[in-house]
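[1] okay, predicted coordinates and the sequence, questions at the end:
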Amino acid sequence: MWRYFLPTRVFSGSGVLKINQTVFKENGTKALVVTGRSSARVSGALDDTIEILMNLDVPYVLFDGVEENPSFATVEKGGKIMGENDCDFVVAIGGGSPLDAAKAISTLNKNKGITCDDLYRGDSLAAFPIIAIPTTSGTGSEVTPYSILTDSNGTKRGFGMSSTFPIVSFLDARYTLTMSHEVTLATALDALSHSLEGEVVNNGDNPLVKMLSAESTAIIHRVLPRLMNRENDLTLREKIQYAAMLAGMVIAHTGTTAAHAAGYPLSSFKGIKHGIANAVTIIKVFERIAQADPERIARAIEPFESIGELEEFLDSFEVQKMVPALTEDEVQRWSEQSSKASHNKKTPGNLDRDFYIDLYRGLGKH
């Protein structure tokens, strides 16, 4: 038995916003435009969106205070602004952080009186319509219900419900051309981790998920090394954007493995890009899974022929050099935290505290 659910309408191609601009008017009467501090502007996506809203006579309010790894405080501030201005839909522009924040902001404002903590009760809450315009190619947030936020303790926490799927997503690879070299790599490796981890969880049970994962992994395997040497090549950008979307569709149905749980503290407390954090933890996690179920890993990583080949691919980008050695206190605290993460339930093998201690102690040795 398997299922497939994707309520998001996806429009893809150069100039896709202007070609399909009536969609903005179909989903509300006043927009809250949610962005980070720079990428939406630098990419041109914010200017294009505001021009369209003005042409359609759709009023809007701009909330451009979303930081990397958005905090509960930022989201609650955005929810207050949305409510005070009577906005009834959200336009999210940027990387995963603005998109994730927008989902939470929309839900908070639809359900008056709740806080960010209430998003994690497991309830199915309503949300105002969300339109997503990604400017990076990695998180797949444009086709998932997930929102990853950072609580007051600095811990990343994720939620998702059917109402927080974007109702519409616009994919225009021109908006990804202004990504830095580092962000281009980190976001693409984030997409790769989604594709691989999602299929580890799926294990071929859902044939559509398997198909999406295999295609996404193959594209990234083939295209990413070329893109890192030709970053202004729009055709290559389009391919990676497509692969990231496919990987998002994968994890929308499966979630991720313990590689994500292991990577979260590196992002939250060391400022390591999320995709890089995944890349430096995934090999150890997959090796442990392979001890329990080698065939599952062999199938999930196709077209990579072995974990060793996957490791060589990641090493070709020198990802290990991007992570510092950890203090013993960090190793102990993060191992305790990661060993209790819900991701472990979806990850075959005994990923106990000792496993994470070994993983974290191995980082920064290159």
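    Looks like it arrived, so ask away. Numbering: from 1, shown residues only.
[2] please count neighbours and contacts with C-alpha atoms only from this point.
    Fine.
[3] for residue 173, see how far away residue 51 is.
    Distance from residue 51 to residue 173, counting by CA to CA, to the nearest Å: 19 Å.
[4] higher neighbour count, these two?
    residue 173 (25 against 13; other CA atoms under 10 Å).
[5] excluding covalently adjacent residues, which one is nearest to the more buried one?
    When the adjacent residues along the chain are set aside, residue 173 lies closest to residue 238, with 5.2 Å between them (CA to CA, 6 or more residues apart in numbering).
[6] next secondary structure after whichever strand or helix holds the one you found?
    Element membership of residue 238 [criterion: DSSP states H and E] is helix 234-254. Next in sequence after helix 234-254, counting helices and strands by DSSP H and E, comes helix 258-270.
[7] alright, now check it against this:
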Amino acid sequence: MNFSFYMPARVYFGENCIRENREALKGLGQKALVVTGRHAAKAVGALDDVTAALEANGQAYVLFDQVTPNPTMDLVYRGAEIARQEACDFVICIGGGSPMDSGKAIALLAGEDLPPERLFTGPYTGRVLPIAAVPTTAGTGSEVTKASIITNDAAKTKSSINYEGIFAAVSFCDGRYTQTLKHATTVDTVVDALSHAVEGFLNVHASPLTDLLAGESIRRICAALPAVAADTLTLKDRENLLYASTLAGMVIANTGTTAVHAMGYELTYFKETPHGRANGYLLPALFHFYEEKQEKKLNQCLSYLGMETTEEFQVQMEQLLGRPEYRLTAEEIRTYAEIAIQAGNIKNCSTAPDKEDLVRMYTRALG
């Protein structure tokens, strides 16, 4: 048995974890750039909790609340410029995937002057501002990953900064911050977390430890799916989902994602499909791909899901997400497959698909 597992983020989990552990912010710096969207972090109380902790610690802060869904390169370069102008020496990201991704990229760009053509490839020098993360959705897992996903118009997709330097130094996970999510957002983000756990399990880099974490994440998510579908989640349910999302984040921090993410980014870029929903449309097609190639591992995954067949899983996803609002043309499928096959995470599949496999998966899911 040989494997490596790396997880440098310190995680504080539970109700009021920011207030009770505010001293953990003291070692990060003297002045924070607080990166968030315009509304959600304020509405759920997360922003108030963060600023109260900073003020109690005697730390200054500047608010950058301009993050929009699917953040662009222009946005993160603008945020980094503000961080430099204001002499901020650490970053706090509050929100779902978009603020987390933005904050990590801003922390990287504020520390070193990277031209756009090197943003996703490096090399990086290691001059990254320390990062604290406060998730307000149970889905992204970004509070414990080394990835930042940014819209890449030049490549007509979303691209990943994949760099150990952008792991959060400290993360605060409080289920209360997810309580006011709209039902559709809850569904989309839960499916994203499930996708992370499943993709990390059906992965060439999977290890006994990541499999253990992925299995626990899948079981907890599946136990909550009836309440997710019915929109009857309790605070305890939401805490369990946030915990499951964090576990899944630890998994993909070590394995990476796979073809579902590579393919899903095209649905988000071209069709504006929310990220988790795009993954949910494609996951059953990935299962069908694995039926002949990785039957034993797929059956293990299905057992964690409490199911016996891929068809059962497909029905579950359709009940949760509904049928897609669009179908793809043959030309769109070819275009998306051409882009997706170039993504590095394709190689993370325990059996790597080729371009024609991607065409078949897109066709099965959305053709």
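    Cool, got the structure. Model, not experiment: these values are computed from the prediction.
[8] for the two chains, what TM-score is obtained?
    Here the TM-score for the pair of chains, by TM-score structural alignment, normalised by the length of the first structure, is 0.94; 362 aligned residues with a CA RMSD of 1.8 Å.
[9] how much space between the residue nearest to residue 173 of the first structure and residue 219 of the first structure?
    Taken as CA to CA, the span from residue 238 of the first structure to residue 219 of the first structure is 11 Å.
[10] neighbouring contacts of the top helix by length along the second structure?
    Criterion DSSP state H: the longest helix present in the second structure is helix 208-230. Residues outside helix 208-230 of the second structure that contact it (CA atoms under 8 Å, 6 or more residues apart in numbering): 5, 183, 186-187, 190, 194, 197-198, 200-201, 233, 237, 240-241, 243-245, 247-248, 250-251, 254-255, 301, 304-306, 319-320.
[11] buried ones from those residues, can you make that a ChimeraX selection?
    To isolate the buried members of the contacts of helix 208-230 of the second structure in ChimeraX, using 16 or more other CA atoms under 10 Å:
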select :186,187,190,194,197,198,200,201,233,237,240,241,243,244,245,247,248,250,251,254,255,301,304,305,320
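[12] so residue 361 of the first structure touches residue 330, yeah?
    No. Contact criterion CA atoms under 8 Å: residue 361 of the first structure and residue 330 do not qualify, at 9.5 Å.
[13] which positions within the host helix or strand of residue 284 of the first structure qualify as buried?
    Using DSSP H and E, residue 284 of the first structure maps to helix 274-292. Buried residues in helix 274-292 of the first structure, counted by 16+ other CA under 10 Å: 274-290.
[14] same check on stretch 155-169 of the first structure?
    155-157, 159-169.
[15] residue 308 of the first structure: which of those residues is nearest?
    residue 156 (29.8 Å; CA to CA).
[16] what do we get in the second structure for the closest one?
    Matched to the second structure by TM-score structural alignment, residue 156 of the first structure sits across from residue 158.
[17] what's the burial count for whatever residue of the first structure lines up with residue 347 of the second structure?
    Under the alignment by TM-score structural alignment, residue 347 of the second structure pairs with residue 345 in the first structure. When counting by other CA under 10 Å, one arrives at 14 neighbours for residue 345 of the first structure.
[18] secondary structure class for residue 345 of the first structure?
    Under DSSP: H, G, I helix; E, B strand; the rest coil, residue 345 of the first structure falls in the helix class.
[19] show me the contacts for it.
    So residue 345 of the first structure contacts nothing (CA under 8 Å, 6+ apart).
[20] any idea how far it is from residue 282 of the first structure?
    For residue 345 of the first structure, the distance to residue 282 of the first structure - CA to CA - is 16 Å.
[21] kindly report the same for residue 254 of the first structure.
    For residue 254 of the first structure relative to residue 282 of the first structure (CA to CA), the value is 17 Å.
[22] ok, residue 208 of the first structure next?
    Distance from residue 208 of the first structure to residue 282 of the first structure, by CA to CA: 23 Å.
[23] in what helix or strand does the residue nearest the centre of the first structure lie?
    By CA atoms, centre = their mean, the first structure has its centre lying nearest to residue 139, at 2.4 Å. Per DSSP H and E: residue 139 of the first structure is located in neither a helix nor a strand.
[24] my guess is it contacts residue 187. True?
    Yes. Residue 139 of the first structure is within contact range of residue 187, at 6.8 Å (criterion: CA under 8 Å).
[25] show me what contacts the closest residue to residue 254 of the first structure other than its chain neighbours?
    Sequence neighbours aside, residue 198 is the residue nearest to residue 254 of the first structure in space, at 5.5 Å (criterion: CA to CA, 6+ apart). If you count contacts by CA under 8 Å, 6+ apart, residue 198 of the first structure has them with 213, 247, 250, 251, 254, 255, 256, 257.
[26] OK, contacts around the second one?
    So the one you mean is residue 247 of the first structure. 140, 191, 192, 194, 195, 198, 212, 213, 216.
[27] can you report how many residues lie near the fourth one?
    Translated: residue 194 of the first structure. Around residue 194 of the first structure there are 34 residues (other CA under 10 Å).
[28] element containing it?
    With DSSP H and E as the criterion, residue 194 of the first structure is inside helix 181-202.
[29] any idea of the angle that helix forms with helix 274-292?
    30 degrees (axes from the mean of the first three to the mean of the last three CA atoms, to 10 degrees).
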